[in-house]
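[1] pasting the structure only:
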């Protein structure tokens, strides 16, 4: 086995609970964040590079991590976004033919501290019972008091604005400039595969920073608008919420995913709240209330929109619900071409049950474009 004498390491939760493990490789390190878990059996590279996970310590419930290595094309952003990794068995060797690197090298290249040999089943059960909370992972096993002091200064995810940490700094284009439709995308933590899904359906996308005023998006004269996924609490995103309100007034199609879904809800006056431990995995069951069909979905969110307020809102309709806890998983506006979902139809790897949502978006764009031409 590689690294016969790896360093002892620990996970210290904000309530004082401690779990022990060993550092991956021979590294020493310390990392802080909100501890959460993902139940996906595959897709660890996509998870680690997903901007929505910025600021979080990721616990993987799958027992083996790293066994199929990494591939430079299987990323959702330009760098690792999680704060640290916690797993049971870390594979230093990999066997997938198309892999171009080991997970260990990938994490080292991104300066990410990881620990393994953790009783992840016990840790996840504890999080399920007690809720997501801040934590620290560290090789400083003899400095519990010092770690507690440092951990006490880490801000809570509730009320934390993180989109500014992951959003593009300057606008950029994606796709074929001769594509049929133009979509203005507000980047509050966008995943690359969302852009791929929009582009392959015939869109030329201009991606704007998280705090871009509506007027700048509208100056490009897009056919439709998109608000992306992203990390943190949606309520501090006052600029994005204001932009969403103005987009809704245009009567052009608007689609939101995950954090974008929450921003659209807030733009309609529906509040959001922090969940007990969130939904993270590629096996979450959703009921489409419009079709009566079930969907297996990929999810990653720690906040949700208020169901009662949505049910009583005169302009909103709930379109999807999560079958595990009956939380709102999708909405649409009754008199506008505006809709959003709390999960990830672009999931790769992951289920493809929700691919149709991109097709629905483009159907709205086609309808609106035809009406404009007829006028």
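    Perfect, I can see it now. Small disclaimer: the values here were computed from a predicted structure and weren't measured.
[2] Going by C-alpha atoms from here, please, whenever you check contacts or count neighbours.
    Fine.
[3] Residue 217 contacts residue 183, correct?
    No - the pair formed by residue 217 and residue 183 falls short of the contact definition of CA atoms under 8 Å, at 9.5 Å.
[4] Those two: which has the busier surroundings?
    When residue 217 and residue 183 are compared on other CA atoms under 10 Å, the one with more neighbours turns out to be residue 183, at 24 against 21.
[5] I'd guess the more buried one is in a helix, am I close?
    No - with DSSP: H, G, I helix; E, B strand; the rest coil as the criterion, residue 183 is assigned strand and is not in a helix.
[6] Against that first model, consider the following:
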């Protein structure tokens, strides 16, 4: 088997075995602590521009199926694991992880000490790197590009080009506009099974194309620096004037915070995994959540006359959700459409539906 390598911006070199697509790719090197869910990670648009390291030592043991995709393709810049299972065993398996990585042209690396790499990223913070197969060694220009790399135009790259309508499961009770900043399929599924007809709209859709035409608005997850999305934030400022029920997840949460003039900051190594404890301050209850983000809202920057911090991360105290004052608007940093608990936080979709019902005067 061919060798493959990861070269970090500080000069650290990891040598392992090539898996997946042969080639070279630059990205921001991050880690995910989930014991399962690698297929969802690979197809989550929030990982656009990132080389993802899985900390669980054996990846690929249940293969890849055709049902658990979170988007139309893989968005990662590279994929790293301690050991890749070559012979998966699961009744839903259709192709191996190696076959999928090849088909999606994702450069993979196995056989390295992922614990050492993760400890380095935790200690020094996420950093840029180039992952490459033997025979595709980076030259000086590539190394310079890697060191200067910044994830840019992320939302613009992953969003849809036109409206996509998903019918409700059964009778249509409400019509929802779901802004696609890098949306995951399971958000649509959660809404559809609650009687919602979901229209996925491009990220830059104007407020006037939504207000009065839908019963509620969902703001999806997505990749990149939230502060980069100046046009989207301006649109959300206008959308907030409508008093439509709004529910924001992950990047949607961050963008809505920026729309009320709060601030965001980049985390040292981010939150990526399925076991992050989040406390609901009002209910005095803790939930185990799935998360994938490298930025966070600065709690002190939130105007208490506009919104308040409702959820906090018990590991580092960062903001995990906001509730607006006097408006049917709330956000969470984590992913309620994922099932780590397994259904701990899916009630948030019910809360969104309740807000819609109240805004319509209790209409069913």
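    That came through fine. Here the structure is a predicted model, which is why all the values come from computation and not from measurement.
[7] How alike are these chains, TM-score-wise?
    Both chains were compared after superposition, and using TM-score structural alignment, normalised by the length of the second structure their TM-score is 0.95; 362 aligned residues with a CA RMSD of 1.8 Å.
[8] So which bit of the first structure is the lengthiest helix in the second structure matched to?
    Counting residues, the longest helix found in the second structure (DSSP state H) is helix 347-359. Using TM-score structural alignment, helix 347-359 of the second structure lines up with residues 356-368 of the first structure.
[9] Identify the residues contacting the matching stretch?
    Defining contact as CA atoms under 8 Å, 6 or more residues apart in numbering, one finds that stretch 356-368 of the first structure is touched by 181, 197, 198, 201, 223, 224, 252, 253, 254, 255, 337, 345.
[10] average gap between it and the second structure?
    Once the two structures are superposed, the average separation between stretch 356-368 of the first structure and the matching residues of the second structure is 0.7 Å (mean CA distance after the TM-score superposition for the first structure).
[11] Could you give me the buried positions within that stretch?
    Buried residues in stretch 356-368 of the first structure, counted by 16 or more other CA atoms under 10 Å: 357, 358, 361, 362, 364, 365, 366, 368.
[12] quick one: the helices in the first structure?
    44-48, 103-109, 120-130, 144-151, 163-166, 192-199, 214-219, 238-250, 259-267, 307-311, 356-374.
[13] which residues in the stretch 1-150 of the second structure form strands?
    For the stretch 1-150 of the second structure, the strands defined by DSSP state E, counting those that start in this stretch occupy 3-8, 13-20, 24-32, 50-54, 58-59, 78-81, 83-84, 107-110, 127-133.
[14] With mean neighbour count as new columns, can those be given to me in CSV?
    What follows is the strands of the stretch 1-150 of the second structure, written out as CSV (neighbours: other CA atoms under 10 Å):
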stretch, mean neighbour count
strand 3-8, 23
strand 13-20, 20
strand 24-32, 25
strand 50-54, 26
strand 58-59, 20
strand 78-81, 28
strand 83-84, 22
strand 107-110, 28
strand 127-133, 25
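[15] wait, which of these is closest to residue 205 of the second structure?
    Proximity of the strands of the stretch 1-150 of the second structure to residue 205 of the second structure was assessed by CA to CA; the nearest stretch is strand 50-54, lying at 26.3 Å.
[16] any idea which strand is longest in the second structure?
    strand 264-280 (DSSP state E).
[17] what distance separates that strand from the centre of its chain?
    When distances are taken as CA atoms, centre = their mean, to the nearest Å, strand 264-280 of the second structure is centred 12 Å away from the chain's centroid.
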